[in-house]
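Peer 1: sequence isn't available, so here's the structure alone:
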């Protein structure tokens, strides 16, 4: 996967057409070192779990300073004031308020309850409550962008935790619950519904397994699901798809698997 600094822009690029290089990203290619100016893809749960070591200090996610970030969420509430608009947004992992002080020429009328939006902003702590100071917000026109965002969140999280823990320490639930196509009302966004459902079942088993930090053996997964999936080959096929898509990855050897989210 390319550098996760690649983001859908808020400039002249066509909206809803996947990822476009913006002012925060460098040239495309191999993943670059994360810097203080990286545009970090996140979930709301990650924002709510961010750590602030001192008052007015930087927030941290995965041990890294969090500066500007982006996420995709559904709008659950809108409060329009003369000076600012506050949107209550939810992404399947949590709910947070996002506040925007629009310029005179900025039109936010298309952002209504039930719509999906991409948000770029900074995390703030107001009276012991997290909120997002919005730098940019726009409607999502192509729901494939949601799938891409979830994969970018996984990639960023795994890159950081692998480098820090050598492949350990996955944050269960750090990405949207529907990473396999079941988020936001259960609509499938990545492959047939049955495959997505089976992938989620296997991922849930790995996340809740006592050996989740070292890897769950493939044969244990097969034994758990072969009857309901219709045989060992069917289970192994689902596992292979999950490895190819980056949802699980081998731990100490090829037969011990860990969840990437």
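Peer 2: Cool, the structure landed. Please read these numbers as outputs of a predicted model, since none were measured by experiment.

Peer 1: every contact and neighbour count from this point should use C-alpha atoms.
Peer 2: Fine.

Peer 1: now do the helices in the chain.
Peer 2: Assigned by DSSP state H, the chain shows helices spanning 44-48, 144-165, 183-186, 193-208, 218-229, 232-245.

Peer 1: which of those helices sits closest to residue 173?
Peer 2: Evaluated with Cα to Cα, these place helix 44-48 nearest to residue 173, the distance being 7.8 Å.

Peer 1: looking at it, residue 73 is touching residue 116, isn't it?
Peer 2: Yes. The pair residue 73 and residue 116 passes the contact test of Cα atoms under 8 Å, sitting 5.6 Å apart.

Peer 1: out of the two, which sits in the busier spot?
Peer 2: Neighbours were tallied for residue 73 and for residue 116 using other Cα atoms under 10 Å; the higher tally belongs to residue 73 (27 against 23).

Peer 1: distance of the more buried one relative to residue 175?
Peer 2: Between residue 73 and residue 175 the distance, using Cα to Cα, to the nearest Å, works out to 12 Å.

Peer 1: give the contact list for residue 236.
Peer 2: Listed by Cα atoms under 8 Å, 6 or more residues apart in numbering, the contact set of residue 236 reads residue 222.

Peer 1: the structure to be compared is supplied as follows:
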């Protein structure tokens, strides 16, 4: 899912036949959780048990914060900028792995090339 030109689009990466109808239930619950996460940005997930002001920040939180600094630009954030900003906290490999995770989760996407990332969170 990503926003471009004030329109939210959904991208499908794979389609698989349903072999267990529990997958359908899980998908519906995941869809509701994603909607709630984007409907109230910053409030956390509806199913996030360990949330609150004292929750320690993870590498995902740190990388997401840097990416979201560039929501106003069309091209997004350069990966090298993220590595520079988080130098000393995480290795470049850890940061790139986290970016790949965020892309797979639908939280961000590449823009002008594979080195520029933009958040899917609404501005």
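Peer 2: On my side now, so go ahead. Predicted model only: the values in this text are computed from it and were never measured.

Peer 1: rewinding a little: pick the most buried one from the helices of structure 1.
Peer 2: Mean neighbour count (mean count of other Cα atoms under 10 Å) peaks for helix 44-48 among the helices of structure 1, with a mean of 21.

Peer 1: onto which residues of structure 2 does it map?
Peer 2: Helix 44-48 of structure 1 corresponds to no residues in structure 2, going by TM-score structural alignment.

Peer 1: in a markdown table: the helices of structure 1, plus distance to residue 80 of structure 1.
Peer 2: Converted to a markdown table, the helices of structure 1 look like this (distance: least, Cα to Cα, whole Å):
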| stretch | distance to residue 80 of structure 1 |
| --- | --- |
| helix 44-48 | 22 |
| helix 144-165 | 26 |
| helix 183-186 | 24 |
| helix 193-208 | 38 |
| helix 218-229 | 49 |
| helix 232-245 | 40 |
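
Peer 1: of all those, which one is nearest residue 99 of structure 1?
Peer 2: Comparing the helices of structure 1 by Cα to Cα, helix 44-48 comes nearest, at 14.5 Å.

Peer 1: neighbouring contacts of stretch 104-112 of structure 2?
Peer 2: Here stretch 104-112 of structure 2 makes contact (Cα under 8 Å, 6+ apart) with 1-2, 74-76, 102-103, 116-121.

Peer 1: for those residues, which one is nearest residue 12 of structure 2?
Peer 2: Nearest to residue 12 of structure 2 among the contacts of stretch 104-112 of structure 2: residue 1, at 8.6 Å, using Cα to Cα.

Peer 1: return the members of the contacts of stretch 104-112 of structure 2 classed as buried.
Peer 2: With burial judged by 16 or more other Cα atoms under 10 Å, the buried subset of those is 1-2, 75-76, 102-103, 116-121.

Peer 1: which of these fall within strands?
Peer 2: 2, 116-119 (DSSP state E).

Peer 1: which part of structure 2 matches the strand ranked longest in structure 1?
Peer 2: When structure 1 is scanned for its longest strand (criterion: DSSP E), the result is strand 69-80. Under TM-score structural alignment, there is no match for strand 69-80 of structure 1 anywhere in structure 2.

Peer 1: residue 82 of structure 2 -> structure 1?
Peer 2: When structure 1 is aligned by TM-score structural alignment, residue 82 of structure 2 is paired with residue 221.

Peer 1: and of the contacts of stretch 104-112 of structure 2, the nearest to residue 50 of structure 2?
Peer 2: Checking the contacts of stretch 104-112 of structure 2 against residue 50 of structure 2 by Cα to Cα gives residue 102 as the nearest, at 19.3 Å.

Peer 1: for that closest one, give me its contacts.
Peer 2: Applying Cα under 8 Å, 6+ apart, the residues near residue 102 of structure 2 are 60, 108.

Peer 1: what is the most widely separated pair among the ones in strands among the buried ones among the contacts of stretch 104-112 of structure 2?
Peer 2: 2 and 116 (14.3 Å).

Peer 1: give the equivalent position in structure 1 for residue 102 of structure 2.
Peer 2: Matched by TM-score structural alignment, residue 102 of structure 2 corresponds to residue 242 in structure 1.

Peer 1: try residue 117 of structure 2
Peer 2: Here residue 117 of structure 2 is matched to residue 257 in structure 1, going by TM-score structural alignment.

Peer 1: against residue 207 of structure 1, how distant is its match?
Peer 2: Going from residue 257 of structure 1 to residue 207 of structure 1 by Cα to Cα gives 10 Å.

Peer 1: hmm, back to that, may I see the ones in strands among the buried ones among the contacts of stretch 104-112 of structure 2 organised as JSON lines, with distance to residue 109 of structure 2 added?
Peer 2: Formatted as JSON lines, those follow (distance: Cα to Cα, whole Å):
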{"residue": "2", "distance to residue 109 of structure 2": "7"}
{"residue": "116", "distance to residue 109 of structure 2": "8"}
{"residue": "117", "distance to residue 109 of structure 2": "6"}
{"residue": "118", "distance to residue 109 of structure 2": "6"}
{"residue": "119", "distance to residue 109 of structure 2": "7"}
